[in-house]
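Asks: here is my input; please provide its structure:
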Amino acid sequence: MNIPYRPIVWTIAGSDSGGGAGIQADLRAIDALHCHGASVITALTAQNSTSVQRVEAVSPTMLNAQCQALAADLPPRAIKTGMLGNAAHLMHIVEWIERLRQQHGAHPLVVDPVLAASSGHSFADDALLQAYQTHLLPAACVLTPNRQEAARLAGMPPLHTDHDVEACARRLQYHPQQTVVITGGDCTGSQSQDYLLSPQAQGWLNLPRVDTPHSHGSGCSFASAIAAALAHGHPAADAVILAKMAVQQGLQHSYAAGSGRGPVHLSPGFAQHPGHLPALSLQATPAPMQAFPRLSNPDLGLYVIVDSADWVARVLRAGVRTVQLRIKNQSTERLRSEIRTSVQLAAAAGAQLFINDHWQLALEEGAYGVHLGQEDLMQADLPRLAAAGLRLGLSSHSYWEVCRALPIQPSYLACGPVFPTTSKQMPWQAQGLHNLYYWCQLLSLPVIAVGGLDSSNIAAARQAGAAGVALIRAVTESRDPEATIQRLQQAIQTAQPDMQQPLPAWANPCLPGGNTLSARG
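Replies: Purely as a prediction, here's the structure:
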């Protein structure tokens, strides 16, 4: 019998007798992300859906006994902390975290600094606040305060502006490998806005706010879902996005329990809906962008990447109708000449030509389209490119890059590297056919496969749903490029996309050892 593996995630928090938040919400969220939840209860609360009536911390002896029992049999892949009761409890937890890291290596720690209940009941005195600041926050991989909690932890006045939130996140980032997410759950407005500051990405995560009075436990669930995603190996930025997707669905499925606010209800399948993907942008409220034009032919087929106009001419003569011109380290005049010639050749052949990186020259020379990496987005004049009618292709390797691309509304996305490649130095691990199939099914725009592709695997990439299959060396290093192109085109035409398989629960991690990139070992 094939027994599925579930990473173990500890939640160290208070128990909510009403079942809406605390340990109870944590365990539901951890389960929704296919992890096994183990709990260390720091305090018992007498509460219902309307108020917290009593809080009683467990004894230090009982706290240590729970940690010891779990450590002996169920060591964690990730830990989430919530309400910690008092400063003495916090110090015991810090000692256990250091002990576990010495015994089992670095593991992600997600700190949800629960300083008060949503009903207003305070859970933190000055001693606990100082213990957070001095001992627990510096040890965390991810911090998830709301705006009120963030201001209190950072010693700042209330955060009224977007700039205040961004400055507070920088102040709370104790070391460069740490991730800070200041959530907007305690705010109002039509958009649910969280500010992300991480080693991989930074900016505002936006989703339409779910119109429901039942949001109890959303903060606990968010932090626990991050811990679960980290336990699966996702880097911090992707873990945050997956958690936001999970809570979005949880809010949509929330329900009434009692006469007050009911709980969110997280469940599997949250990452299978494109509407749950948040937009990631540097501004909390970015200016609307004109969508880039659709491709003349969305069936891109064989997509050959070459480095000269001579190669453009050669592959066009061989029948290729999707080409990318990628030239590095040439003078501006040489680049202009190569681009101008390539644009003329492609137009005469009725081909779709994309100029890599050099968007200004592509614009000036009337190119059909450009292909940009995510690192180029800050420099490129995207509104000008869209207004001129150029098509735009964007590289994407992760959830956070997809979320950054979607508000731009490109003409296509490139997913990769699908297989290991030496054509370009990059930190990404091979995404595999699993991720390619996931993105091809999830997204409504064309997705091309790139990275490590050749005659042995292009059919599989096409069957996974790729609108185009991008190759470099398989053509340019072939002894007979024309014959190779014929074989590749035949393989692509023969292989039809097989979209009958179920959509994966989510994409696999995009970086090797993803969660350790945001851990302080």
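
Asks: only C-alpha atoms for contact and neighbour calcs from this point on.
Replies: Will do.

Asks: so Ile355 lies in a strand, does it not?
Replies: Yes: going by DSSP: H, G, I helix; E, B strand; the rest coil, the assignment for Ile355 places it inside a strand.

Asks: give me the neighbour count for it.
Replies: By the measure other C-alpha atoms under 10 Å, the count of residues near Ile355 is 26.

Asks: and the closest residue to it other than its chain neighbours, how far from Ser396?
Replies: Distance criterion C-alpha to C-alpha, 6 or more residues apart in numbering; nearest residue to Ile355, sequence neighbours excluded, is Val370 at 4.5 Å. Distance, Val370 to Ser396, by C-alpha to C-alpha, to the nearest Å: 15 Å.

Asks: counting neighbours, go ahead and name the busier of the two.
Replies: Of the pair Val370 and Ser396, Val370 is the one with more neighbours under other C-alpha under 10 Å, namely 24 against 21.

Asks: rewinding a little: verify the stated contact: the residue nearest to Ile355 with Ala362.
Replies: Yes: taking contact to mean C-alpha atoms under 8 Å, the distance of 7.0 Å between Val370 and Ala362 places them in contact.

Asks: how about Gln53, secondary structure?
Replies: strand.

Asks: please apply the same query to Asp211.
Replies: Judged by three-state DSSP, the three-state class of Asp211 is coil.

Asks: one more, please, to line up against the first structure:
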Amino acid sequence: MTVAGSDSGGGAGIQADLRTFALTGVHGCVAVTAVTVQNSLGVTGFAEIAPEVVAAQISAVTSDIGVEAVKTGMLASAAIIEAIDDAFAAAGIGRAGIPLVVDPVAASMHGDALLVESALEALAGRMFPRATLVTPNLDEVRLLTGIDVVDAATQERAARALHRLGPACVLVKGGHLRGHQHSPDLLFDGTDFRRYDAVRVDTPHDHGAGDTLAAATTAALAHGRSVPEAVGFAKEWVTRSLTAAYPLGAGHGPVSPLWRLSAPEDR
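Replies: The predicted structure is shown next:
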């Protein structure tokens, strides 16, 4: 299940999540938190869904269909986060129960705000302690911890600081780490570090990369993989999706999991 915002351009948000879910062999359910007005050039506005409606979507799915793993994306406001947290508690989602991946989406790749400032505290205080895994990019790390990640040492320091906020595991993504030929991600479970490295894909079309990574991790958890295995699968998935990215509109095109359709040997 994805609990996130809708991208009218189809490259990120629940649209990206559902594409990855389908192509990794899981049925995707949704709870829509916001409707964004966006295209390849950026976000020009969004409308929040009423918190009680977001919570009702979660309840409707979990009480009938059930879920094996859940991810969150754009959560928009503190009121929505609080409603989601209560719905997750009622459904047994998070930490000791159903795996929960929290992608702490605060802004679009163009820098457009997708989370009101007052919601950041609710995100860290309500969602992080419930999370099996959180997957911030470096801009989100800076917002949450004040740490500017510039190398391996500061990446480890940021992972420790984020882990103190309560999640079982933290993945500090290195895709925005400039001046590196590789994209280094760092997983920390409170005791051990594990690094995932991939050659940086030279493309301007990377819209939805973070959503796709989190969705692939969630799908792998739904298939019963451990967190380190799920992250390894997702790292390869998003790298191949970046390689298959395509231009769309006048701005940044989306990463594409559609490579899977022409690679039957990887099914």
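
Asks: and the residue nearest to Ile355 of structure 1? What does it align with in structure 2?
Replies: In structure 2, no residue is paired with Val370 of structure 1, using TM-score structural alignment.

Asks: confirm Val370 of structure 1 sits in a strand?
Replies: Yes: the assignment for Val370 of structure 1 by three-state DSSP puts it in a strand.

Asks: that one and Arg391 of structure 1, how far apart?
Replies: Going from Val370 of structure 1 to Arg391 of structure 1 by C-alpha to C-alpha gives 6 Å.

Asks: just Asp16 of structure 1 next, same as before
Replies: Applying C-alpha to C-alpha, one obtains 53 Å for the distance of Asp16 of structure 1 from Arg391 of structure 1.

Asks: same check, this time on Gln248 of structure 1
Replies: Shown here: Gln248 of structure 1 relative to Arg391 of structure 1, a distance of 32 Å by C-alpha to C-alpha.

Asks: okay, those two: which has more neighbours?
Replies: Of the pair Gln248 of structure 1 and Arg391, Gln248 is the one with more neighbours under other C-alpha under 10 Å, namely 27 against 24.

Asks: longest strand of structure 1?
Replies: Determined from DSSP state E, the single longest strand within structure 1 is strand 36-47.

Asks: return the distance of it from the chain's centre.
Replies: Taking the mean of its C-alpha atoms, strand 36-47 of structure 1 sits 29 Å from the chain's own mean (C-alpha atoms, centre = their mean, to the nearest Å).

Asks: determine the set of other helices and strands touching that strand.
Replies: Based on contacts counted as 3 or more C-alpha pairs under 8 Å, 6 or more residues apart in numbering; DSSP states H and E, the elements that strand 36-47 of structure 1 packs against are strand 8-16, helix 22-32, strand 52-57, helix 60-73.

Asks: which residue numbers in structure 2 does that strand align to?
Replies: Residue correspondence for strand 36-47 of structure 1 in structure 2, counting by TM-score structural alignment: residues 27-38.

Asks: got a list of contacts for that stretch?
Replies: With contact meaning C-alpha atoms under 8 Å, 6 or more residues apart in numbering, stretch 27-38 of structure 2 is reached by 1-9, 14, 18, 21-22, 43-51, 54-55, 57-58, 61, 74-76, 80.

Asks: which ones are touching Lys71 of structure 2?
Replies: Met1, Thr2, Val3, Leu100, Val101, Val102, Asp103, Ala214, Ala215, Thr218.

Asks: still on that earlier bit, any chance of the helices and strands packed on strand 36-47 of structure 1 in a markdown table, with distance to Ile305 of structure 1 and mean neighbour count too?
Replies: Output for these, formatted as a markdown table (distance: least, C-alpha to C-alpha, whole Å; neighbours: other C-alpha atoms under 10 Å):
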| stretch | distance to Ile305 of structure 1 | mean neighbour count |
| --- | --- | --- |
| strand 8-16 | 44 | 26 |
| helix 22-32 | 41 | 26 |
| strand 52-57 | 62 | 14 |
| helix 60-73 | 52 | 14 |
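
Asks: for those, which one sits closest to Thr212 of structure 1?
Replies: Between Thr212 of structure 1 and those, the shortest separation by C-alpha to C-alpha is 17.5 Å, and it involves helix 22-32.

Asks: how big is the angle separating the closest one from strand 36-47?
Replies: With axes from the mean of the first three to the mean of the last three C-alpha atoms, to 10 degrees as the basis, helix 22-32 of structure 1 and strand 36-47 are set at 150 degrees to each other.

Asks: post-alignment, helix 22-32 of structure 1 versus structure 2, mean distance?
Replies: Helix 22-32 of structure 1: mean distance to aligned residues in structure 2 after superposition is 0.9 Å, counting by mean C-alpha distance after the TM-score superposition for structure 1.
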